[in-house]
Each structure stands twice: as structure tokens, then as C-alpha cells.
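K.L.:
no sequence for this one, just the structure:
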């Protein structure tokens, strides 16, 4: 699959997807130090890139099967400002929606999958309405969603719970392409035994 790495940071999604045999075709990151790290870690020659998602036009993004993003959690995190999706930083989620809407309006192909990561507090932010808003916005641009909270403690010596939301382009992709809940649990159990 071809993927675009939005809010790329230093490339957590990029590393995992590349190891799984997928190809990055573009990335967006505004932090200059994260950009320097990303370029040092990955071969970015010839890839689409931009520094500010607010300046990106959805129609200019290269075609890709998957868009990955972890929009800023600053306003959602329990340690943050708690302004939710209305906050200056966490509202950047809506820039992804805008880019998708621009592609719909221009009749350009949408990615078959969306993969969003954020802090677990997204589920309860603003009484749960922020999470509902994420699902509604993804639904409006044509995606059915599944989600699950994972704790890095299941894989690494670190306790960080994150919610992962997978959007499947409606009527085109069926969820069978992803591991079912029982398979994910089996994988976790196998890792714990090693």
C-alpha cells in the first residue's frame, strides 16, 4: 500500500508501515526539529512534503491507499488545556477532514483507509462529544470506523494508552482486511509469553 504520513512527527507510523512492506508517498510535519529527524531517518527524496497542514490542498496530495495521522493532543490530553477539539492545536483534526472534502469535491480518489492515533482521553473529552464528532466527521466524508485502545505496556516497558481509529472507505473496503479483536488479543497474549 501507498501511505501519506500526516502530523508525521519523527515517523512512528512510517517505521511500522515500511517494515510491513508499505511505501510512503508523502509527509507533512510543521516542527522543524521533527522534520530534521524525519529526513535523517527516512529517504524522503522525491516524496511530497509540506510543513503546515493548513496550507495543504487535498487535491495536491498524491494518491495513496492510507492516510495516517495523530493530530495534536495538546487540548485533549488530561495533562493539557482540556479545550478539546475546539482548542487551537487539537482542532487540526478538521484539516484532515477538509483535505478529504476537497478531494470529494474535485472527484479525486479518496484513500481506502484512514488510521488515526490519539490519547485515550479523546474518548471522554468534552463528555465524549469530541470522540463522537471525530466519528461523525469521518462518516460525513464516507468512512465507517472501528477503534480500540492500546497500551504500550503490552509491548514495551512504558505505560501510554492510545486510541487507534481505523476508517474504511464505505462500500469499497470491508473490515476483514484488519485483524479481528480475537486475533489482536491472541497476538498480545503470544507476545506476553515470549
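P.N.:
Arrived safely. None of the values given here were measured: they were computed from a predicted structure. Residues are numbered from 1 along each chain as shown.

K.L.:
When you work out contacts or count neighbours from here on, use the C-alpha atoms and nothing else.
P.N.:
OK.

K.L.:
can I assume residue 166 is in contact with residue 112?
P.N.:
No - counting by CA atoms under 8 Å, residue 166 does not reach residue 112; the two are 10.4 Å apart.

K.L.:
quick one: contacts for residue 31?
P.N.:
Applying CA atoms under 8 Å, 6 or more residues apart in numbering to residue 31 gives the contacts 9, 51.

K.L.:
can you check residue 7 too?
P.N.:
Applying CA under 8 Å, 6+ apart, the residues near residue 7 are 27-30, 53, 69-72.

K.L.:
ok, 10 Å please
P.N.:
The contact partners of residue 7, by CA atoms under 10 Å, 6 or more residues apart in numbering, come to 27-31, 34, 51-53, 68-72, 92-93, 96.

K.L.:
Same check on residue 148?
P.N.:
Contacts of residue 148 by CA under 10 Å, 6+ apart are 117, 120, 162-166, 181.

K.L.:
let's see it at 8 Å
P.N.:
Counted by CA under 8 Å, 6+ apart, residue 148 has contacts 163-165.

K.L.:
Can you turn the buried part of those into a ChimeraX selection?
P.N.:
Burial among those is assessed by 16 or more other CA atoms under 10 Å; the matching ChimeraX selection reads:
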select :163,164,165
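
K.L.:
What segments of the chain are strands?
P.N.:
Secondary structure of the chain (DSSP state E): strands at 2-6, 23-28, 48-50, 66-69, 113-119, 143-151, 161-169.

K.L.:
Presented hereafter is structure B, for comparison with structure A:
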């Protein structure tokens, strides 16, 4: 059974709920569940384990042409499925079935008239390719009586200072926030997009290990680097050493400053010497690829001249035994001395190497990055910290692979907290015009800027409360 609501409490409906990123932010503010739905059984089990509210279900069964069974609520949230708009998907937008799930949200909104809407999706939803879909969403919300900005509002946890809930992760997401316009008031036809105040923003470089923070130990269960992974890194590390020596030699001979390592993609498969081989690679290649190929030809020629054909051939024979994506290097670490000083991500485009300031976005479909200074991968608990979840958030006994996937699909708690605060300030005049709006504004504006402790306290309280629903068994 769901938790009991306090009389007059602000309530929320949590659609596409995952493990509860929106629930964390709103629960920490004092809001209470009216409804939650999540179709993935593993994520739903984690949700109920922590928030003591059932979530397993299908929103299309609760909101469709036959009617809406979602109960009344004050706030509606949802990170609706992003695959139709994501650059990693087919980008069919609303032509895909999953893209039409916005219509189920709209049915709930029109039927229940929540005072505040907060939806989240990948940045690409507001990109040029999906301009039509974006405008359709905005127009339909306005037609339903909501004030919403047409200009997109994109936020990322790495842009927010840690004292305000930020975290060292580049995770750009577009937020659609809207307020129900009271009948006696006039909708602003072109409201400004939600923007975070200057004092909330990050004004220094992140330190991943200290700011997350990461556990200092190199021996964290489930974070081990495989023998193959270590071999890939070590072999490319040898080439980094070669390239640095080559750059130093160039500097000595020319008197010019030492040049950085190449910033373009380095493709070992393009390191060929004959004209015939190069022409074959260039044949039919689009302009962008041809440009990178020519840079690789020049790089190979310079390195082979410096190292000698024998040493170069020895290195190439080894690297060509690796899988195709491991025969590529993307050096984005500027002047870092060693790959093992950096964060290393295994991507289809190659080994991406960055300085250990902040991490690329957690995603559900790729491997977790290697934290070079610690000689291990990011742990599942550290991934949860990146999303703003405190250490008492429980994943039960499920496999770490499921936790990584859930974090890759999740919403960042600190970002939600700051977006809600900024939105309520922008639409303060609308909110203060109604009884439920005043309750929402009072709750959000008085909430802590840093939600982590409040989330942890809420989780503890739910675990102690005897009349909450029994925790669901987290599925293995």
C-alpha cells in the first residue's frame, strides 16, 4: 500500500519514475506521493524499497482514450523515454511508439490539471532535428492552460556548484517546466526560459576524486579492471610515451615550444604506408572522415620516422590484435603526463582519455569509466553519488550492472532541486494566486539548496515508519 498523505501536503505524480530521482528531490522538500509508475521491474523494485510506494506498472494503462485513473496531484514529473530523441537512438521522434508517450502525459495533465509540470529529456529533444516535436509539446501544454517557455532550458550537474547539489558529471538535459495559469490571470505568451542564479553555478574546476567524493581504496568490489582492459590501456600508454618523446625531439630541433598530443581521433587502422592503402581508405569517405584520415597519415609518417619502422611495426602488430574500437584513441587530456593519471572511457569511437575533473554522462549502454589514479572503475555507489543520491539509498541485493543501468537512465537530484527552485521564482506570481500554488511555492522556496542530507533523512524516516508499505524484494 502507498504511504499515507498528510492533510494539505503537496502531492506529486512520478511518471517513468526509474528508481526515484524526482521522488528524491520532491520528498526531500516535503512533498508526498500520489502516484508513481515505472515499467522496468528492477527499477520499480528499487523504487518501492526506498520510497515505500508501489511503482511497477504501465502509464499507458492508466492514461489512455478510455480514461485516466491517475489520482489528483499538485505536481507531475517525468523523464519520459528519450530513445526517440537521443543521438544514440534512431531519432524518429514522435513517429516511434515510445515518442507518443507524451500524449499519455498530456491526457493526465488535461484531466488532473496539476499546478506544476516538470519533465526531463535528452538535450537533443530541443535540437534542430526535433524542432517540430519540441514545438508540438510546447503548443499542447499551452493549449492545456500552462505557461511554458518555448526557448529550451538545458542544465547539467557539472555546471552547478557542489554546495548547491552539483556533481562532477557532464549530463546535459532539457527540462520542460510549466505552471497552470489561474482562470483570472493572463498567460505570458513568451516567458523567459528558466535560468539558475549566478551564485548557484560552478566557478572553479572540478576535482573528481575529492568533490564526488570517491572512495580512496583501489580495492572496491565490482570495480576491477580486466586483464584485457589493462592490456589495451598499457599498450596505448606506450604510444603516448612515444608521442611525447617525438614532440620533445621536434621542440629541440626547431626551438619551438613542445606541442600537445594530437587532439584529433587517432586510428591505428589508418596507420598505413603505401599510397594504394591510403587511397583505398579515402575512397568514398565523407569529407570529415577524409580529413581525419589525412591527419592520421601524417601522424604515422612522423612517428615512424622518429621511432623507426621496426619499432613502429612491433607496436602496430600488437594493437591490431585488439577489437576494432580498441584500436582507436581520443586524447582529450591536454597536457596530462599519463593515461593512468586520467579518466579512461571505452567507447565505440575508441579509448577516450580525459583529465580527472568531471566524468562524461552516465549512460545505460556503455561500460563504466576507469579512474586512472585509483586503478579501478567507478563503483555503483559512486555512480549513485554522481546522480545526487545519498549513501543510504538502497539498491538491495541487485547486480551492479542493473544499478549502473538505472543511474544511466536516471535524473540528477541536485539539478531537479535547483530547476524547481528557479521555476517557482520565475512563476511566483502565478503560484501565489492559488491555494495549491502557494503551498508549492512555500515548500520549494524554503527547501535546502543542497538536498543530499534532506534526502538521506527522508529515506531514514521512511525506513523507521511502521505503517509504510513493506519493502519490495529487490530482484536479482
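P.N.:
Nice, I can see it. Predicted model only: the values in this text are computed from it and were never measured.

K.L.:
Of the strands of structure 1, which is nearest residue 88 of structure 1?
P.N.:
strand 113-119 (15.8 Å; CA to CA).

K.L.:
and the closest one, which stretch of structure 2?
P.N.:
On structure 2, the counterpart of strand 113-119 of structure 1 by TM-score structural alignment is residues 116-122.

K.L.:
mean deviation (superposed) between that stretch and structure 1, please.
P.N.:
Mean deviation of stretch 116-122 of structure 2 from its aligned counterpart in structure 1 after superposition (mean CA distance after the TM-score superposition for structure 1): 0.5 Å.

K.L.:
What residues sit buried inside that stretch?
P.N.:
Buried, per 16+ other CA under 10 Å, within stretch 116-122 of structure 2: 116-122.

K.L.:
picking that back up, which among the contacts of residue 7 of structure 1 count as buried?
P.N.:
Counted by 16+ other CA under 10 Å, the contacts of residue 7 of structure 1 give 27-29, 34, 51, 53, 68-72, 92-93, 96 as buried.

K.L.:
Make JSON lines from these and add distance to residue 85 of structure 1 to it.
P.N.:
Listed next are these as JSON lines, based on distance: CA to CA, whole Å:
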{"residue": "27", "distance to residue 85 of structure 1": "23"}
{"residue": "28", "distance to residue 85 of structure 1": "20"}
{"residue": "29", "distance to residue 85 of structure 1": "19"}
{"residue": "34", "distance to residue 85 of structure 1": "23"}
{"residue": "51", "distance to residue 85 of structure 1": "21"}
{"residue": "53", "distance to residue 85 of structure 1": "16"}
{"residue": "68", "distance to residue 85 of structure 1": "18"}
{"residue": "69", "distance to residue 85 of structure 1": "15"}
{"residue": "70", "distance to residue 85 of structure 1": "13"}
{"residue": "71", "distance to residue 85 of structure 1": "10"}
{"residue": "72", "distance to residue 85 of structure 1": "10"}
{"residue": "92", "distance to residue 85 of structure 1": "8"}
{"residue": "93", "distance to residue 85 of structure 1": "8"}
{"residue": "96", "distance to residue 85 of structure 1": "13"}
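
K.L.:
Quick check: residue 332 of structure 2 touching residue 352?
P.N.:
Yes - counting by CA under 8 Å, residue 352 is a contact partner of residue 332 of structure 2 at 7.0 Å.

K.L.:
what about these two, which has more around it?
P.N.:
Neighbour count, other CA atoms under 10 Å: between residue 332 of structure 2 and residue 352, residue 352 has more, with 21 against 18.
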